[in-house]
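Asks: next comes the sequence, and after it the predicted model I'd like to discuss.
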Amino acid sequence: MSTRETSIETAAAAALVDPAKGQEWLQRYSDALLGVFGTPQRVLVRGAGCLVWDADGKQYLDLLGGIAVNALGHAHPFVTSVISSQLATLGHVSNFFTSPTQVALAEKLLSLAGAPAGSKVFFANSGTEAVEAAFKLARRNSAPSHDGKPRTRILALEGGFHGRTMGALALTSKQAYRAPFEPLPGGVEHLPFNDLQALEAALDETVAAVVLEPIQGEAGVRPLSMSYLQKARELTSKAGALLILDEVQTGVGRTGRWFAHQASGITPDAMTLAKGLGGGFPIGALVTFGSEVSALLTPGQHGTTFGGNPVATAAALATVHALEAGAVLRNADDVGSFLRGALAEVDAVEDVRGEGLLIGFDLDGDYSAEAVKEALERGFIINAPAPRTLRLAPPLVLTRAEAQTFLDALPGILDTARYTHEQNTAAQPPEDSA
């Protein structure tokens, strides 16, 4: 073994067997990594199921799942064994070639989606990359309308989040994300959320595509109504526009169905996937429905070096198999319903939203950030997508008993968070009225 290999192995062992204190690792993080994520909340070194442990040995119930990624929890034995076996067999070949796992995963996704003949899959490495592929697909739907008007507009929604690369960012509505990098790719318009009248007014034959999340995760878990999705399908079909559904966060069982849009009974023209697809291993996908849409991107018009590699597709196949074999989607629906019902009974909770194990709930004040910190202190990982909103996206294998430990602790978490917020607010100097 080389000196370099020995040093890497030593560093890994140090993190797992004899970890330095968390603060030391955080200082090294600050010295070595670009600060785009701010300061990490903890240094995590190990996981098992729905639990993780930090560098100081403290245990946490992971109710965020790597932001809806760890569908089967941490260190799932079947998935890890498949990844290890595949990597020991064939790791990377580039897309000059294919592999059995790539083909089999594409076939499986088309089957789960109930996709018609002629449907296809493009594999990427992340949700953002899948959305970039979808953006290019939309641009290819550019044939002029019957009266000769150019088809150049793309419609998305206020509150939507589709990623941070330039094309995906153009679809994302949050100005704080967009402003530092403008000008972004043009032609994208953002419509009010769940507003059918606005959609009808905007959607004509100059629109190339409408891009929607069935449930807006980053906006606080806001579901589009079934009627909105159905009307969007009707209007896009009439206008010759593509209906592209971003299921990066909602897909692969997160809502108790394989894909969230299936509850509405519609079939999109394209769908993006990632997050839970690989069970923690990076992989994304664009699914195109039908031969006409699938023919829009032709050889040489898009590509990726790593996308669809044997290890990533093996990880995804193993994840899907484990989700099916363990009736995990049924568990997500059951435990999600249990959690939502119990959360609605908490005094400080004003509204609960979501499907399956993608849940958002609003508080009676702007103290969600303090609630995240207090929950962490008490051994629970949650997320605050907005000042008065908390989000849960735990592994789909979460049990009722595990969920109950959080529910038992939540009133105390919120009481302390509210008090901390009030104290911090009172300590702030008044704004200069001048």
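Replies: That came in fine, so what should we check first?
Asks: CA atoms for contacts and neighbours, from now on please.
Replies: Fine.
Asks: do you know how far Val397 is from Thr250?
Replies: Val397 sits 16 Å away from Thr250, going by Cα to Cα, to the nearest Å.
Asks: brain fart, Ala130
Replies: Taking Cα to Cα, one finds Ala130 at 14 Å from Thr250.
Asks: so which of the two has more stuff around it?
Replies: Thr250 (32 against 28; other Cα atoms under 10 Å).
Asks: take a look at this one as well, against the first:
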Amino acid sequence: MSSIFPTYARWDVTVQKAEGAILIDTNEKEYLDFTSGIGVCNLGHNHPVVHQKVKEQLDQVWHVSNLFHIPTQEQAAQMLTEHSCGDYVFFCNSGAEGNEGAIKLARKYTGKWKIISFKQSFHGRTFGSMSATGQEKIHEGYGPLLPQFEYAVFNDIGSVKSLIDDKVAAVMIEVIQGEGGVHPADPQFMAELQQLCIDHDLLLIVDEVQTGIGRTGKAFAYEHYNLSPDIIVSAKGLGNGFPIGAVIGKEKLKEAFGPGSHGSTYGGNPLATAAACAVMSQVFQPEFLQEVELKGNYFKKLLNEKLTSSNFVKEIKGKGLMIGIECDGEVGTLITKMREKGFLALSAGPTVIRLLPPLTVTNEQLEQAATVLAEVL
């Protein structure tokens, strides 16, 4: 009998080893993994460059606290600012912590307290990030939420305008809603949203926890929309499995996060930032990102060819290797059948199959995945 709180509906699989896009369980059954640890292992499992970098750091020092200068932290911050529109970085341990930091930074800088986020968004499960999340199922059972969040309708600029008043500090958005169903933002909507933030002197916060670090074929997904956010939140793929999150902010925000204003005991830990440096050294190469985009286009083409004959499939959507298959009914039993066939996928809400393969996935593995999906659907 387990002594762990039953907060997860666990699969009947125990992984004993993993390499690239392949998992092997304790019964020696092999799985093609298109979950990547829920969008975390963007370079696949046990990537040699990440492995070597972490091992080197482990042999030196793995924790000293942020009272000390940490070389891998400085290096990781520089890599993040070089490949984004931000200038400064605060390191934490997860996407939820990153979004908490972004909320604090926006309120501290502006002196205002309201944040506009979106229905069907997902920003985490801490109390602040849960309150920012526009899904009732995430809120259920926890009593009154923090009152400073109001939810606009995704891709509806009029609904955003209706919520703006003199107490609003920022607008917080995923440019592709992940947990909410793999919904990409409309380019016209994003252009209008950015201009609205400029006109009303609001900060634009982009949650890139799932979409960032190459997942969509860009370093960050906001680049598809020619945005220049004030705050970007990164996590998941940043450490390829090592817990790390980052709040990336523009120059003007520096003084709002001065000494004592925010902190994290483990944030920017030498092991985690060593992993992040190794990840970014691979993912942020232009050739690598271009290959992700090509693979994503190829995979969507395969899926359209193989699945359009199914009346159950309504739409195939997403960018790069973040793909959702919108279905005409619930997909839970289908995901179980795929797992029985040795193929691992996720849901994003009750009717969407979510596919997040490692960015290092091969075309042959994409073809294998499309075949299994076609058989099950």
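Replies: Ah, there it is. Fair warning: this is a prediction, and the values are worked out from it, not measured in the lab.
Asks: for the counterpart of Asn226 of structure 2 in structure 1, which non-adjacent residue is closest in space?
Replies: Aligned by TM-score structural alignment, Asn226 of structure 2 pairs with Gly265 of structure 1. Spatial nearest neighbour of Gly265 of structure 1, chain neighbours left out: Gln230 (7.8 Å); criterion: Cα to Cα, 6 or more residues apart in numbering.
Asks: which residues does the residue most central in space within structure 1 contact?
Replies: Structure 1 has Gln249 as the residue nearest its centroid, 3.0 Å off, counting by Cα atoms, centre = their mean. Gln249 of structure 1 makes contacts with 68, 217, 273-276, as judged by Cα atoms under 8 Å, 6 or more residues apart in numbering.
Asks: that one falls within a strand, correct?
Replies: No - using DSSP: H, G, I helix; E, B strand; the rest coil, the secondary structure at Gln249 of structure 1 is coil, not a strand.
Asks: so Leu23 of structure 2, which state does it fall into?
Replies: Here Leu23 of structure 2 takes the strand state, with states given by three-state DSSP.
Asks: alignment lookup: it to structure 1.
Replies: Leu23 of structure 2 maps onto Val52 in structure 1, by TM-score structural alignment.
Asks: okay, now that match: neighbour count?
Replies: Considering only other Cα under 10 Å, Val52 of structure 1 is surrounded by 21 other residues.
Asks: number of nearby residues for Gly356 of structure 1?
Replies: Counted with other Cα under 10 Å, Gly356 of structure 1 comes out at 26.
Asks: what residue of structure 2 takes the place of it?
Replies: For Gly356 of structure 1, the residue aligned by TM-score structural alignment is Gly320.
Asks: would you confirm that that match contacts Gly217?
Replies: Yes - with contact defined as Cα atoms under 8 Å, Gly320 of structure 2 and Gly217 form a contacting pair (5.1 Å).
Asks: name the nearest residue to Gly284 of structure 1, ignoring sequence neighbours.
Replies: In space, and not counting its chain neighbours, Gly284 of structure 1 is closest to Ala274: 4.0 Å by Cα to Cα, 6+ apart.
Asks: ok, the one you found to Arg254 of structure 1 distance?
Replies: Ala274 of structure 1 sits 11 Å away from Arg254 of structure 1, going by Cα to Cα.
Asks: most neighbours out of the contacts of Gln249 of structure 1, which is it?
Replies: Ala274 (33 neighbours).
Asks: can you tell me what that residue aligns to in structure 2?
Replies: In structure 2, the residue matched to Ala274 of structure 1 (TM-score structural alignment) is Ala235.
Asks: the stretch 201-350 of structure 2: strands as residue ranges?
Replies: Listed in chain order, the strands of the stretch 201-350 of structure 2 (DSSP state E, counting those that start in this stretch) span 203-207, 231-234, 245-249, 313-319, 322-327, 343-344, 346-347.
Asks: may I see those strands arranged in CSV, with distance to Leu32 of structure 2 as well?
Replies: What follows is those, written out as CSV (distance: least, Cα to Cα, whole Å):
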stretch, distance to Leu32 of structure 2
strand 203-207, 28
strand 231-234, 26
strand 245-249, 27
strand 313-319, 20
strand 322-327, 16
strand 343-344, 5
strand 346-347, 13
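Asks: returning to that earlier point: Phe242 is in contact with the match of Ala274 of structure 1, correct?
Replies: No - using Cα under 8 Å as the test, Ala235 of structure 2 is too far from Phe242 to be in contact (9.7 Å).
Asks: determine the longest helix present in structure 2.
Replies: When structure 2 is parsed with DSSP state H, its longest helix is helix 286-307.
Asks: which helices and strands does it pack with?
Replies: strand 313-319, helix 363-376 (3 or more Cα pairs under 8 Å, 6 or more residues apart in numbering; DSSP states H and E).
Asks: kindly recompute the last result at 10 Å.
Replies: Using 3 or more Cα pairs under 10 Å, 6 or more residues apart in numbering; DSSP states H and E, the elements in contact with helix 286-307 of structure 2 are helix 270-283, strand 313-319, strand 322-327, helix 363-376.
Asks: what angle do strand 313-319 and it make with each other?
Replies: 180 degrees (axes from the mean of the first three to the mean of the last three Cα atoms, to 10 degrees).
Asks: how about residues contacting helix 286-307 of structure 2?
Replies: If you take Cα atoms under 10 Å, 6 or more residues apart in numbering as the criterion, helix 286-307 of structure 2 is touched by 213-219, 282-283, 313-325, 357-363, 365-367, 369-371, 373-375, 377.
Asks: tell me, how many residues neighbour Ala202 of structure 1?
Replies: 16.
Asks: for Ile325 of structure 2, same thing?
Replies: By other Cα under 10 Å, neighbour count at Ile325 of structure 2 equals 25.
Asks: give me the number of residues near Asp166 of structure 2?
Replies: When counting by other Cα under 10 Å, one arrives at 11 neighbours for Asp166 of structure 2.
Asks: map it onto structure 1.
Replies: By TM-score structural alignment, Asp166 of structure 2 lines up with Glu205.
Asks: tell me the contacts of Ser261 of structure 2?
Replies: Neighbour list for Ser261 of structure 2: 104-105, 108, 255 [criterion: Cα under 10 Å, 6+ apart].
Asks: so which of the residues you listed sit within helices?
Replies: Reading helices off the contacts of Ser261 of structure 2 with DSSP H, I get 104-105, 108.
Asks: of all these, which comes closest to Gly86 of structure 2?
Replies: Distance to Gly86 of structure 2 across those (Cα to Cα) is lowest for Leu105, with 13.7 Å.
Asks: tell me which residue of structure 1 matches up with the closest one.
Replies: With TM-score structural alignment as the criterion, Leu105 of structure 2 matches Leu137.
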